[in-house]
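> turn this into a structure:
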Amino acid sequence: MVPLALWCCRLWALSEQVKVTKKLNGQEKQIRKMGKGEHFGELALIREILRTATCTAVGPVTCFSIDKEVFEETIPIEHLELHDDISSKVLEEPDAPEKTSPSSYLRLKDLIPVLYQEGRYQGEPVTLGVGGFGRVELVTTLHHGKYFAMKRVSKKHIVAKRQEEHVLFEKRILKAIKSDFIVRLHSAFKDTRYIYMIMEFCVGGEIWTKLKEVGRFDEPIAVFCAACVVEAYAYLHKKGIMYRDLKPENLMLDAKGYVKLVDFGFAKELVHGNKTYSFCGTPEYMAPEIIQNQGHDFAADFWSLGILVYELLVGSPPFSSSEPAKIYPKILDGVLKFPPYMGEGAKSLISKLCRPRPGQRLGNTKNGIKDVRHHRWFSSMNWHKLRVGQVEAPTIRLIRKGPCYINFDRFPFDQALADEEFSGWDKNL
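The predicted model follows:
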């Protein structure tokens, strides 16, 4: 019998199986069977706690074992199926009701607006954000008491801007995405005037708002925020999705202080090795190859990561102007000016992410995103603990306590109704 605490083992050759047992209510009960190629013990290494399950060989078994150091260097744990923890939880609580997904009970008619409780907009519906796309409003349900961010977009506006395919794509990919570093889409609805996307509500507000409040972030906060973006990128790029709209306004804080990407209006699926030629993004964050229309790929996301790190540490992006047309020549010149208080590690990371040639950019060379994770600026980050939510977020001190909307800017309620739209482009939404 081998306790699941010392190594991570992968089963190589066996004539029978390995059974996994755990003591439940005073009795040893079987919780799982494993066969060739499966693994055990990874949770002990990830979470650094003693596991209580036991593996017993049923017949001849050969195992390859690796220690914690090798494990962290070689195993991409974000994609491991962590069976031993889940299985035992199921058996310990056989009568526990399964967690209900909001998508199973949400209906548009049941969503009610949350109202401001004080201030100049007291009694009006809470608006979390406003943009050219429409509005994001805070809503709840009478029976479940959960909060949701409802993105409401005019169908007439979508048609006028020829954004039908973008909206359908955004809904499709958000519905499929399951990452703790990307905001969840629970449901989507429509009527004759609007498309409604019911999103996870991130109570901590926008990184942009927090950055405005404090001026610039201390390095530990910037490291944490950037690390969350790296994990979101790793997930998206593996699925062949470019994000293309990184900026502090599109980063939200959840209740734990973890950072999540929102707004996939510029996201695009791309086969690795191919390029696309769309001119899109926020001017300050655009990579040179987008501006020059040379064709771009996933490397453009790494450029914008470098710009983000700079803005988090300085309070403003390195290339800026009140006129967008004046920003582009500065980006193409590529001269990065660092303030004297910026550390050498940050300068190194930003310089490598913002190399003019996409093929030389950190994250876009042979080792891919691993090179970003291994850069010395991230030396304090335990990536495995970050992925399983065990890093204590330094951003938590940025989140104010009070009404659920306290971490958001306030906006007046817009009572105007959008025109109706009947073309039917959204029939498959």
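> could you use CA atoms for every contact and neighbour count after this?
Fine.
> Lys268 contacts Tyr243, doesn't it?
Yes. Assessed by CA atoms under 8 Å, Lys268 is found in contact with Tyr243 at 6.8 Å.
> neighbour count winner among these two?
Neighbour count, other CA atoms under 10 Å: between Lys268 and Tyr243, Tyr243 has more, with 24 against 18.
> I'd say His39 and Trp12 touch.
No. Between His39 and Trp12 there is no contact under CA under 8 Å: 9.5 Å.
> those two: who's more crowded?
Between His39 and Trp12, His39 has the larger neighbour count (other CA under 10 Å), namely 21 against 14.
> which residue is the nearest non-sequential neighbour of that one?
Arg10 (4.3 Å; CA to CA, 6 or more residues apart in numbering).
> that neighbour touches Glu42, doesn't it?
No. Between Arg10 and Glu42 there is no contact under CA under 8 Å: 9.9 Å.
> more neighbours, the two?
A count of neighbours by other CA under 10 Å puts Glu42 above the other of Arg10 and Glu42, at 28 against 19.
> list the contacts of the residue nearest to the more buried one when sequence neighbours are not counted.
Distances taken as CA to CA, 6+ apart place Cys8 nearest to Glu42, at 4.9 Å, with adjacent residues excluded. Contacts for Cys8 were tallied using CA atoms under 8 Å, 6 or more residues apart in numbering; they are His39, Phe40, Gly41, Glu42, Leu45, Ser65, Ile66, Asp67, Lys68, Phe71.
> this one next, for a side-by-side:
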Amino acid sequence: MIRLGLGDDAPLISFSGEQIPAKRHSPESIARLGAQLQSMMGERFRVLESVAIGGMATLFQVQHTLHRGLFIAKVLHLELVERKDVRESFRREAIHLAQLGNHPAMIPILDFQENDRFAFFLTPFIEGEDLDHTLARCGSLSRTEALHMAAQVSSLLCHAESHGITHCDLAPGNLRLDTFGRYRVLDFGLSRSRFDTTTEYLRGGTPAYTSPEQAAGGQPDHRSDLYSLALILCEAMSGRPLITGDSFDEIRHKHLSAQWTLPAVVQKDPPIAKLMDWMLAADPAERMQSAFELSGVLAALGFERPEFHGMAKIETENRRVRLSN
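So this is what the prediction gives:
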């Protein structure tokens, strides 16, 4: 199961500050959505079943009728299709998937279709298990596995940072370990780009992993993703979320006031404890400033990704060119 939705008490907010009401979708309405998807896709694909229902969209597993390959169609909920802000966010997600899709931690986009009443995009179906399910089943990851996970995600964040893209909703439920041992980052539905001219962004996220600046209603950037990844790494090593609460307001307060204590397994590991303190600074100016820094630290600890080595060279050259112009 791929988790799409936000927490029950974490509303999705439009760029104007309006709360977008969450609608409960009945099995009948999901079946109608699937039938419309089938009509839109034609005879080349067969819609098999819905696999997840989120606040903005439903995921359907579909199969190609000729070669039997499996895919995922992400379908925007019908009541949201006419909302300009939601529709732009959906298009932006597709664009960001295309821009980052060649990275091994990404799931590439294969197709995008829309009309006045319907919108969906298609990606490969990636078999595996989401990290939140793995932690619920196993309790925690070993130090080695947790740092391998962090290195893979950090490598993708380097790629995203080079393209000016921020995920804005990193959480264990949005990381999937595939059957080849690679972690994939899911759900770019709230992602942003510093190159966009639009101000029509949706605000939201998974409360326990939301950065302080997002919790305060501010503008996230690539440092926000580093904060979220630190929370994921702490949980992966300890088996427990670092920040919990009975309400969104309580969790928000803990983010803003840095009311957390590193788990014992992290405190006993000085290099990781120092790294977590750096990444979890409530003030983005005091936080680690780049995923390239994080990947460099992880490489020094023995967790270098081969694709990061090439990206670091390219980014260094790009920065040199920008400075010389």
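> please, where are all the strands along the stretch 151-300 of structure 1?
185-190, 194-200, 205-206, 241-242, 251-253, 259-261, 268-269 (DSSP state E, counting those that start in this stretch).
> superposed on structure 2, what's the mean shift for the first one?
In other words, strand 185-190 of structure 1. Compared with structure 2 after fitting, strand 185-190 of structure 1 deviates on average by 1.8 Å (mean CA distance after the TM-score superposition for structure 1).
> show the end-to-end separation of stretch 60-73 of structure 2, please.
5 Å (CA to CA, to the nearest Å).
> residue in structure 2 matching the residue nearest to Glu42 of structure 1?
Per TM-score structural alignment, there is no equivalent position to Cys8 of structure 1 in structure 2.
> relative to Leu45 of structure 1, how far out is Cys8 of structure 1?
Applying CA to CA to Cys8 of structure 1 and Leu45 of structure 1 gives a distance of 7 Å.
> equivalent analysis for Cys354 of structure 1, please.
35 Å.
> check Ser379 of structure 1 too.
In terms of CA to CA, Ser379 of structure 1 sits 19 Å off from Leu45 of structure 1.
> between these two, who's got more neighbours?
Leu45 (21 against 12).
> spatially nearest residue to that one, not counting backbone neighbours?
Nearest to Leu45 of structure 1 is Lys68, by CA to CA, 6+ apart, at 5.9 Å.
> doesn't Val18 of structure 1 fall inside a helix?
No. Counting by DSSP: H, G, I helix; E, B strand; the rest coil, Val18 of structure 1 falls outside a helix, being strand.
> just the ones of the contacts of Cys8 of structure 1 in strands?
His39, Phe40, Ser65, Ile66 (DSSP state E).
> so which of these wins on neighbours?
Ranking these using other CA under 10 Å puts Phe40 first, with 23 neighbours.
> wait, doesn't that one sit right on Val2?
No. Contact between Phe40 of structure 1 and Val2 fails when scored by CA under 8 Å: they sit 10.2 Å apart.
> ok, back up a step: tell me which element the residue nearest to His39 of structure 1 is part of?
Assessed by DSSP states H and E, Arg10 of structure 1 sits inside strand 8-14.
> got the residue ranges for the helices in the stretch 201-325 of structure 2?
Ranges of helices in the stretch 201-325 of structure 2, per DSSP state H, counting those that start in this stretch, are 212-215, 222-238, 248-257, 264-267, 270-279, 291-300, 306-324.
> quick one: the first one to structure 1 mean distance?
For helix 212-215 of structure 2, the mean distance from the matching residues in structure 1 following superposition reads 2.3 Å, by mean CA distance after the TM-score superposition for structure 1.
> corresponding residues in structure 1 for that helix?
By TM-score structural alignment, helix 212-215 of structure 2 lines up with residues 288-291 in structure 1.
> contact partners of the matching stretch?
Tyr277, Ser278, Phe279, Cys280, Gly295, His296, Ala300, Tyr328, Ile331, Leu332, Pro356, Pro358.
> quick one: which of those residues is most hemmed in?
Going by other CA under 10 Å, Ala300 tops those with 25 neighbours.
> what's the separation between whatever residue of structure 2 lines up with it and Leu280 of structure 2?
Structural alignment (TM-score structural alignment) places Ala300 of structure 1 against Ser224 in structure 2. Note on Ser224 of structure 2: its distance to Leu280 of structure 2, by CA to CA, is 9 Å.
> kindly report the same for Ala31 of structure 2.
Counting by CA to CA - Ala31 of structure 2 and Leu280 of structure 2 are separated by 43 Å.
> neighbour count for those two, which is higher?
Leu280 (25 against 14).
> tell me which residues touch that one, please.
So Leu280 of structure 2 contacts Tyr227, Ala230, Leu231, Arg287 (CA under 8 Å, 6+ apart).
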